[in-house]
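A.B. asks: Just a sequence and a predicted model for now, questions to come.
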Amino acid sequence: MPELPEVETTKRGIQPNVEQQTIRDIIIRDARLRWPVDTTLPKKLPGLVISAIRRRAKYLLLETERGHLIIHLGMSGNLRVLPHDHPHVKHDHIDLVLDNGYLLRYHDPRRFGCWLWTEAAPEEHDLLKTLGPEPLTDAFNADHLLQKAQNRKVAVKTFIMTNAVVVGVGNIYANEALFLSGLHPTRPAHSLTHPEAEQLVDHIKQVLAAAIEQGGTTLKDFLSPSGQPGYFEQKLHVYGRDKQPCPTCGRPVQKTVLNQRAAYFCEHCQK
């Protein structure tokens, strides 16, 4: 599933050819995404200018004067900027056709993403209004983390992957940040000390920023809008390295399952 760095990479990739452009048409080949696509969009969108593209958590917000498109890439979706005459293939479900000769094409084999339209403030949408702070902002800090962790016995890995605590810390990056912080993924969240919380916040920011710089992580499906894979996979310390040597102590990396997600860790280095 594309995580925050992949979505941020997508946002930056589509901005040059999509932002400040006028919508000519929207072609909906298959409206059966996670939630049905509004089939009246071909009447609502033509003539509107995409004034800004923002990211909130793993959602992309395409802003116009009348409302916002809220886009989520789901499990296997991607967005590509292509010429108008580029032929479509299977699973190319939506084309947002622009006046500059390009279109924004949504491809999603599993159809678990979404294209939603709202004329209200997007922050008040049911999908967005309960989200925690963005991880790369000052609002995400040790004091916030500790306040949310009070009396929480849940494993710290599960805790930092909770969107009400902080958005966008997906499974790959949670594993990596916990390793760099020397924290065992099964530690109860409430047991974090202030220095540990400071270190964890710093490493979450560090890992996510590095992944964005590398264009995300390609493990199965992710491709950037240019069609290029993300290269952060080459820099992973523990994720996907079950039984391989820990890069710090050389002991085998271990794997367990927490809340139905794989947790990779070094028993010696993480406490």
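C.D. replies: Thanks, I have it.
A.B. asks: CA atoms for contacts and neighbours, from now on please.
C.D. replies: Will do.
A.B. asks: mind listing what's buried in whichever helix or strand Asn17 is part of?
C.D. replies: Using DSSP states H and E, Asn17 sits within helix 4-18. Neighbour counts using 16 or more other C-alpha atoms under 10 Å place 4-15, 17-18 of helix 4-18 among the buried residues.
A.B. asks: next one: stretch 183-195
C.D. replies: Burial within stretch 183-195, assessed by neighbour count using 16+ other C-alpha under 10 Å, is assigned to Leu183, His184, Pro185, Thr186, Arg187, Pro188, Ala189, His190, Ser191, Leu192.
A.B. asks: where do the strands sit along the stretch 151-271 of the chain?
C.D. replies: For the stretch 151-271 of the chain, the strands defined by DSSP state E, counting those that start in this stretch cover 254-258, 261-265.
A.B. asks: what number of residues lie near the spatially closest residue to Glu196 that is not a sequence neighbour?
C.D. replies: Nearest in space to Glu196, with sequence neighbours left out and distances taken as C-alpha to C-alpha, 6 or more residues apart in numbering, is Ser181 at 7.5 Å. By other C-alpha atoms under 10 Å, 20 other residues sit near Ser181.
A.B. asks: Name all residues that make contact with Ser181.
C.D. replies: Ser181 is in contact with Glu196, Gln199, Leu200, His203, Gln270, counting by C-alpha atoms under 8 Å, 6 or more residues apart in numbering.
A.B. asks: next, the one to line up against it:
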Amino acid sequence: MPELPEVEVTRRSFALAIEGARVLAVRLGKPLRWPLGVSPESLVGRRVGAAQRRGKYLWLPLEARPAVVSAQATPAADADVAALADDAGGLLLHLGMSGSLAFRELPPVAGPHDHFDLVTDRGVLRLTDPRRFGAVLWSPGLEADPAAKLLSRIGLEPFDIEFHGDHLHERFRGRRVPVKQAILAGDVVVGAGNIYACEALFMSGIDPRLAAGKISRPRAARLAGALRQVLGEALEAGGTTLRDFKDAHGVAGSFQMQARVYGREGEACRHCGTPIRRIVQGQRSTFFCPSCQKR
């Protein structure tokens, strides 16, 4: 699943190119997790603003447009245009389990897994998602539903000034679940997926099986710092590509080449030489060093 680094890398790879572009058409493929929420015709003519990210969601603002109804529009589309023409809003996008975005001037003909095209005068932003767990939906704003409802469920950004050891220690208090699963839940800190949780726990010397509520304040501070560090490293490496992740220009990430524990079962720990172990937590593989990481 694309996590925070992959989503941010994707945003950076197309944001400048599409900002200021005018929407010429919208093509929908097979249904995604949620419906778009408006007719595709109601988005035509709008200009694209600066792409943003919140957690693993991307926000693509679309400016209001003049209330001009196309001669080819259907009655239903006419109603949408009349209702939305004077209102700005945007598209909230999620890549789901296996989705990716590509931005090309002349993309190939849409295939069976290409489910959304935003055609602009600068190129086409295309969502490809074989499993169709991704989403593209209209929202009047980030502070309005449906965006506000979806974003209210997620925790702090790891690079937010308010994210630190005290925040982790306070939010983990009383939790009996293993600390790795508490990180993956996303309600305390967002975007630190399976790979990055494993790496951060190794860097902070914490056994992934330790109950989150037993993390001391000093260890919470080390963990917060490790999460910021590993996610920063992943951003610099263009994200992680284990199977098919690529940015909007088709460039794969390389963080997997520098992972300290993830995917290294049986190999020697680079710090102490102990073989790296693999266990399953919440149906996901966890990699750790049984010597360096303490309960």
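C.D. replies: Structure's in. What do you need? Bear in mind that the values here come from a model prediction, so they are computed numbers and not experimental data.
A.B. asks: TM-score of the superposed pair?
C.D. replies: Remark: TM-score between the superposed chains equals 0.95 [TM-score structural alignment, normalised by the length of the first structure]; 268 aligned residues with a C-alpha RMSD of 1.4 Å.
A.B. asks: For Arg110 of the first structure, give me its contacts.
C.D. replies: Per C-alpha under 8 Å, 6+ apart, neighbours of Arg110 of the first structure: Met75, Ser76, Gly77.
A.B. asks: Could you check which residue of the second structure pairs with it?
C.D. replies: Matched by TM-score structural alignment, Arg110 of the first structure corresponds to Arg131 in the second structure.
A.B. asks: hmm, back to that, got a markdown table for the buried residues of stretch 183-195 of the first structure, with distance to Cys266 of the first structure too?
C.D. replies: Below are those laid out as a markdown table (distance: C-alpha to C-alpha, whole Å):
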| residue | distance to Cys266 of the first structure |
| --- | --- |
| Leu183 | 9 |
| His184 | 8 |
| Pro185 | 10 |
| Thr186 | 12 |
| Arg187 | 13 |
| Pro188 | 17 |
| Ala189 | 18 |
| His190 | 21 |
| Ser191 | 19 |
| Leu192 | 18 |
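A.B. asks: Does Glu199 of the second structure touch Tyr262 like I think?
C.D. replies: Yes - using C-alpha atoms under 8 Å, Glu199 of the second structure and Tyr262 qualify as a contacting pair, with a distance of 6.7 Å.
A.B. asks: quick revisit: what's the match for the residue nearest to Glu196 of the first structure in the second structure?
C.D. replies: Match for Ser181 of the first structure (TM-score structural alignment): Ser204.
A.B. asks: Just give me the neighbour total for Gln147 of the first structure.
C.D. replies: 12.
A.B. asks: Figure out the helix or strand that it lives in.
C.D. replies: Assigned by DSSP H and E, Gln147 of the first structure belongs to helix 142-149.
A.B. asks: how close does that helix sit to the second structure?
C.D. replies: On superposition with the second structure, the mean distance recorded for helix 142-149 of the first structure (mean C-alpha distance after the TM-score superposition for the first structure) is 0.8 Å.
A.B. asks: Can you name every helix or strand that that helix contacts?
C.D. replies: On a contact count with 3 or more C-alpha pairs under 8 Å, 6 or more residues apart in numbering; DSSP states H and E, helix 142-149 of the first structure meets helix 194-213.
A.B. asks: average offset between the helix it packs on and the second structure?
C.D. replies: Relative to the second structure, helix 194-213 of the first structure is 0.6 Å off (mean C-alpha distance after the TM-score superposition for the first structure).
A.B. asks: still on that earlier bit, identify, out of the strands of the stretch 151-271 of the first structure, the most deeply packed stretch.
C.D. replies: Burial of the strands of the stretch 151-271 of the first structure is given as mean neighbour count (mean count of other C-alpha atoms under 10 Å); strand 261-265 ranks first at a mean of 21.
A.B. asks: Identify the residue of the second structure aligned to Ile212 of the first structure.
C.D. replies: Checking TM-score structural alignment: Ile212 of the first structure goes with Leu235.
A.B. asks: Near the aligned partner of Ile183 of the second structure in the first structure, how many residues? Count them for me, please.
C.D. replies: By TM-score structural alignment, Ile183 of the second structure lines up with Ile160 in the first structure. Neighbourhood size, Ile160 of the first structure [other C-alpha under 10 Å]: 27.
A.B. asks: residue contacts, Ile160 of the first structure?
C.D. replies: Ile160 of the first structure touches Val166, Val169, Ala174, counting by C-alpha under 8 Å, 6+ apart.
A.B. asks: Report the separation between the aligned partner of Ala52 of the first structure in the second structure and Ala248 of the second structure.
C.D. replies: Here Ala52 of the first structure is matched to Ala50 in the second structure, going by TM-score structural alignment. Distance from Ala50 of the second structure to Ala248 of the second structure, counting by C-alpha to C-alpha, to the nearest Å: 16 Å.
A.B. asks: between the two, who's got more neighbours?
C.D. replies: Using other C-alpha under 10 Å as the criterion, Ala50 of the second structure and Ala248 rank with Ala248 on top: 22 against 15.
A.B. asks: Could you find the closest non-adjacent residue to the more buried one?
C.D. replies: If the residues on either side of it in the chain are set aside, Ala248 of the second structure comes closest to Ala102, at 3.8 Å by C-alpha to C-alpha, 6+ apart.
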